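Chemist: Generate a structure from the sequence data that follows.
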Amino acid sequence: MTVASHIAELKKKHAHLSEMVEQAQRSPGSDDLQIAEWKKQKLKIKEEIERLSHA
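Modeler: Okay, here's the model as predicted:
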């Protein structure tokens, strides 16, 4: 897997997590702990994308 394809895959995962967070935040009674976990995952993915982009 090339670095570019790895970054593209990470961006897809990041977008999917963003969508899940937005949906959960709009629905009443959503699990705040789950939303927080998804946000942590998003941040880790974003940091990995940044690291790979500047490598």
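Chemist: Only C-alpha atoms from now on, for both contacts and neighbour counts.
Modeler: OK.
Chemist: mind listing what's buried in stretch 21-28?
Modeler: 21, 24 (16 or more other C-alpha atoms under 10 Å).
Chemist: I would like the residues contacting it, please.
Modeler: If you take C-alpha atoms under 8 Å, 6 or more residues apart in numbering as the criterion, stretch 21-28 is touched by 30-31, 35, 38-39.
Chemist: Sequence B follows; please return its structure for comparison with A:
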Amino acid sequence: MNLESHIDALKGRHASLEDKIAAEDRRPQPDVSALARMKVEKLRLKEQMERLKTQ
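Modeler: Purely as a prediction, here's the structure:
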């Protein structure tokens, strides 16, 4: 997998997590711990994309 396709895959996972976070947040009683885990994962993906872009 080349660098660009790897970054694209990470962007896809990041967007998917964004959708899941939004859906969970819209629930009447969102699962706060699940939201926290997803947000941490989303941030990790963002940081990984930034690292790869600077290479």
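Chemist: May I have the TM-score of the superposed chains?
Modeler: Scored against TM-score structural alignment, normalised by the length of the first structure, the superposed chains reach a TM-score of 0.97; 55 aligned residues with a C-alpha RMSD of 0.5 Å.
Chemist: still on that earlier bit, looking at the contacts of stretch 21-28 of the first structure, which one is closest to K46 of the first structure?
Modeler: Lowest distance from K46 of the first structure to the contacts of stretch 21-28 of the first structure (C-alpha to C-alpha) belongs to K39, with 10.4 Å.
Chemist: Just give me the neighbour total for the closest one.
Modeler: 17 (other C-alpha atoms under 10 Å).
Chemist: Mean deviation, the host helix or strand of it versus the second structure?
Modeler: Using DSSP states H and E, K39 of the first structure maps to helix 32-53. Its matched residues in the second structure lie on average 0.2 Å from helix 32-53 of the first structure after superposition (mean C-alpha distance after the TM-score superposition for the first structure).
Chemist: Report the buried residues of that helix.
Modeler: Residues 35, 38-39, 41-42, 45-46, 49 are the ones in helix 32-53 of the first structure that count as buried (16+ other C-alpha under 10 Å).
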